[in-house]
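Q: Requesting a structural model of the entry that follows:
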Amino acid sequence: MSAPATHEGPQVLFRKARVTRHDEKVFLAKLVLAAALTAVAGYLALQPHPVTAVLGMLLLGAMYTHMVELQHQCLHHSAFRSPRAHRLAGVPLGLPLLVSYSHYRVRHLQHHRYLGTPQDSEFFGFDTRAPLRWKLLLRGLLDYPRVALVLKDVARSFSGRWSYDMGQIAERRRREIMAEYRLLGVLVASLAAVCLAGHPDLVLRLWLLPLLVAVPLHFLVELPEHILCETETTDVLRNTRSIRGSALSTWFTNGNNLHVEHHAAMVVPINRLRERHAEAEHFAVHVEHSYAAFFRTVAATARRNGKQAKARKEREDHR
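A: Alright, predicted model coming up:
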């Protein structure tokens, strides 16, 4: 993280702020809205009319993605005034996408600490330092093999053999992570039991098919954070991207579009990041007006890198 501002730099971008009663109410309102939309989506997904059912499953997938972004705020303890409340809310928010809150939190806080260094490693394993190619994007977009990795962690947790592979963590934290993976295992087993009881359609419509939507959608939400930014500097004004976005995209991503602002002061409640965006626009290197502009840049870069790689291969073949 770059140094706090002088009179010539940002004045509020790096300023810390505690969670207030109002911030807590805002986050609780987000939870209520997410629960309501998920209930509506589930109802629609179970309807006999195909178009209605598909719309419901698409909305469910979108809400499962949105829940992980709400979970992200809980990771930083910037949603509630009570630290304990964050895990109570964060664990269920990650269940549909099979995300362990405590495991995600440990890895994600390390990401904040080591961003711009070789030690950086995000929980969701897309490597933003690799050359941007269509193949790499497709692999990240269709990261369904992550489910197999989760199931492996579930098995290791039930046997007590789970261990953290990115450094040292407290034994208490390890026990919390194993407990959450066991919970995920119970959830998966329960879904399998529902199928065996003769109701596979419920699992298909309410989880499996929405999951197929949620995985790539989550990837698209997370992709802008650091891709095509400077990867060998710890200055958040150069290694992170913000997108102004609309009110809808800011709500859906839970402020993930304001990522420079978030990395500059990660404990600031998400709902208060917008007031810092003017400084991010002025001082940060990578700021986009919209997601559409960002994805156009990504597509152009992947296309150019693909052509260059093809040209290099042709030159090598002619030698």
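Q: rest of the way, CA atoms for contacts and neighbours
A: Will do.
Q: which other residues reach stretch 47-64?
A: By C-alpha atoms under 8 Å, 6 or more residues apart in numbering, the surrounding residues in contact with stretch 47-64 are 34, 37-38, 40-46, 96-97, 205-206, 209-214, 217.
Q: Would you indicate which residues of stretch 271-286 are buried?
A: Residues of stretch 271-286 classed as buried by neighbour count (16 or more other C-alpha atoms under 10 Å): Asn271, Leu273, Arg276, His277, Glu279, Ala280, Glu281, Ala284, Val285, His286.
Q: That should have said stretch 112-126, apologies.
A: The neighbour-count check on stretch 112-126 (16+ other C-alpha under 10 Å) flags His112, Tyr114, Leu115, Gly116, Asp120, Ser121, Glu122, Phe124, Phe126 as buried.
Q: Please apply the same query to stretch 168-183.
A: Buried positions in stretch 168-183, judged by neighbour count with 16+ other C-alpha under 10 Å: Arg174, Arg175, Ile177, Met178, Ala179, Glu180, Tyr181, Arg182, Leu183.
Q: how near is the third one to Leu258?
A: So the one you mean is Ile177. 29 Å (C-alpha to C-alpha, to the nearest Å).
Q: How about the first one?
A: In this structure, Arg174 and Leu258 are 31 Å apart, going by C-alpha to C-alpha.
Q: chain center to stretch 2-15, what's the gap?
A: 27 Å (C-alpha atoms, centre = their mean, to the nearest Å).
Q: typo on my end, stretch 3-23
A: Between the mean C-alpha point of stretch 3-23 and the mean C-alpha point of its chain there is a distance of 23 Å (C-alpha atoms, centre = their mean).
Q: Here is a second sequence; please produce its structure as well for comparison:
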Amino acid sequence: MSVRATPVDIDHLNPQRLIPVERLKQLNTRSNRAGLLQLAGHLAVMGVSGGLWLTQMGSHSWIALPALVVYGASLATMFAALHECVHRTAFASPRLNDAVAWWAGLLSFYNSTFYRRYHKWHHRYTQIPGKDPELEDAKPQNGRDYLLELSGIPWWIGKVKGYFRLASGQLQGYPYIPESARVEVIRSVRWQLAVYSLGILLSILSGYPGFVLGWLLPLAVGQPILRFILLAEHTGCSQDEDPLTNTRTTLTLWPIRFLMWNMPYHAEHHLYPSIPFHALAKAHEYLQPYLAHLEPGYLRVHQRVVGHFLA
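A: Predicted coordinates for the structure are as follows:
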């Protein structure tokens, strides 16, 4: 669905050796400082936009709706912080990675303890039918499926069902969760549901729908934005083991790269998952000529996706 930006013969390349060894060592350097600055910036966007939304929503101010959109997007894209942390590349400290991953998952309605195992298999079996767990959620095959996917409705349904299955100890159908990790996953999911339950209880007792207005509604607004971004990562790419062809990089605006922790450099990430988010742009300089799917923006990707339905 997309074409190589620069024609390079990749048939005999070893994708993992495209970056010189010494340079790769430099790019692999993890940094607490870089991670904390990124996290602080993300939380600042969330705090300012959320504050504007909650204080202006009843005043008919023109700023309320844009603030809601930005706040919702910043909540949903905490998924990107979780993603980076489950790779343990956001920070040099493993404990900091794990702590931030859990709280980022709480904000974005993901569970980091489960997702770490799920995502490990996604990287191991990227785009391999029957093995990659991401392919269990079918890609849109027509316009109706496409709009439904962007709405986030299937995601919400899947999340609610998945949480209650995990919380009740029903781990059948999750081959990526080893026996040794089952207790940890179940406990983590139960704690997360307990925090949500506490938020609901406090909203009821206070008479103010803070749980809905401060989290549920904004996240529902932000989810279509996240779906729009994530749909571009592998849709229309090859279903094989070649990381140069089974994943797409999308060149996009800085605000999106910022809130997504540089995840739009997605082919680079799959080629070298050990490279931290803050070094992916530098890795792109080496890898760009070899990428089969490189697009100048998300609108271009979605034009191709929709064009495929209409063809």
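Q: mind listing which of the buried residues of stretch 271-286 of structure 1 are in strands?
A: His286 (DSSP state E).
Q: I'd like the buried residues of stretch 271-286 of structure 1 written out as JSON lines, with distance to Leu137 of structure 1 added.
A: Conversion of the buried residues of stretch 271-286 of structure 1 to JSON lines gives the following (distance: C-alpha to C-alpha, whole Å):
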{"residue": "Asn271", "distance to Leu137 of structure 1": "30"}
{"residue": "Leu273", "distance to Leu137 of structure 1": "29"}
{"residue": "Arg276", "distance to Leu137 of structure 1": "31"}
{"residue": "His277", "distance to Leu137 of structure 1": "28"}
{"residue": "Glu279", "distance to Leu137 of structure 1": "31"}
{"residue": "Ala280", "distance to Leu137 of structure 1": "27"}
{"residue": "Glu281", "distance to Leu137 of structure 1": "27"}
{"residue": "Ala284", "distance to Leu137 of structure 1": "25"}
{"residue": "Val285", "distance to Leu137 of structure 1": "23"}
{"residue": "His286", "distance to Leu137 of structure 1": "20"}
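Q: Which of the buried residues of stretch 271-286 of structure 1 sits closest to Ala130 of structure 1?
A: His286 (18.0 Å; C-alpha to C-alpha).
Q: on that earlier part again, can you tell me which of the buried residues of stretch 168-183 of structure 1 are in strands?
A: Reading strands off those, I find no matches (DSSP E).
Q: Looking at those, spot the one nearest Gly140 of structure 1.
A: Tyr181 (22.8 Å).
Q: got the contact list for that closest one?
A: For Tyr181 of structure 1, the set of contacting residues under the criterion of C-alpha under 8 Å, 6+ apart consists of Ser100, Val150, Asp153, Val154, Ser157.
Q: if you set the cut-off to 10 Å instead, what comes out?
A: Taking C-alpha atoms under 10 Å, 6 or more residues apart in numbering as the definition of contact, the neighbours of Tyr181 of structure 1 are 95, 98-103, 150-158, 162, 175, 187.
Q: That one corresponds to which position in structure 2?
A: In structure 2, the residue paired with Tyr181 of structure 1 according to TM-score structural alignment is Val189.
Q: Under a three-state scheme, what state does Pro224 of structure 2 occupy?
A: Using DSSP: H, G, I helix; E, B strand; the rest coil, the secondary structure recorded for Pro224 of structure 2 is helix.
Q: Assess the claim that it and Gly152 are in contact.
A: Yes - if you go by C-alpha atoms under 10 Å, Pro224 of structure 2 and Gly152 touch, sitting 5.6 Å apart.
Q: Count the neighbours of Ser290 of structure 1 for me.
A: Counted with other C-alpha atoms under 10 Å, residues neighbouring Ser290 of structure 1 total 15.
Q: Can you show me the strands along structure 2?
A: Counting by DSSP E, residue ranges of the strands within structure 2 are 249-250, 294-295.
Q: my guess is Ile269 of structure 1 contacts Ser78, does it?
A: Slight slip there: residue 269 of structure 1 is Pro, not Ile. Yes - assessed by C-alpha under 10 Å, Pro269 of structure 1 is found in contact with Ser78 at 4.8 Å.
Q: any shared contact partners between the two?
A: Common neighbours of Pro269 of structure 1 and Ser78, using C-alpha under 10 Å, 6+ apart, are Ala17, Arg18, Val19, Thr20, Asp23, Glu24, Phe27.
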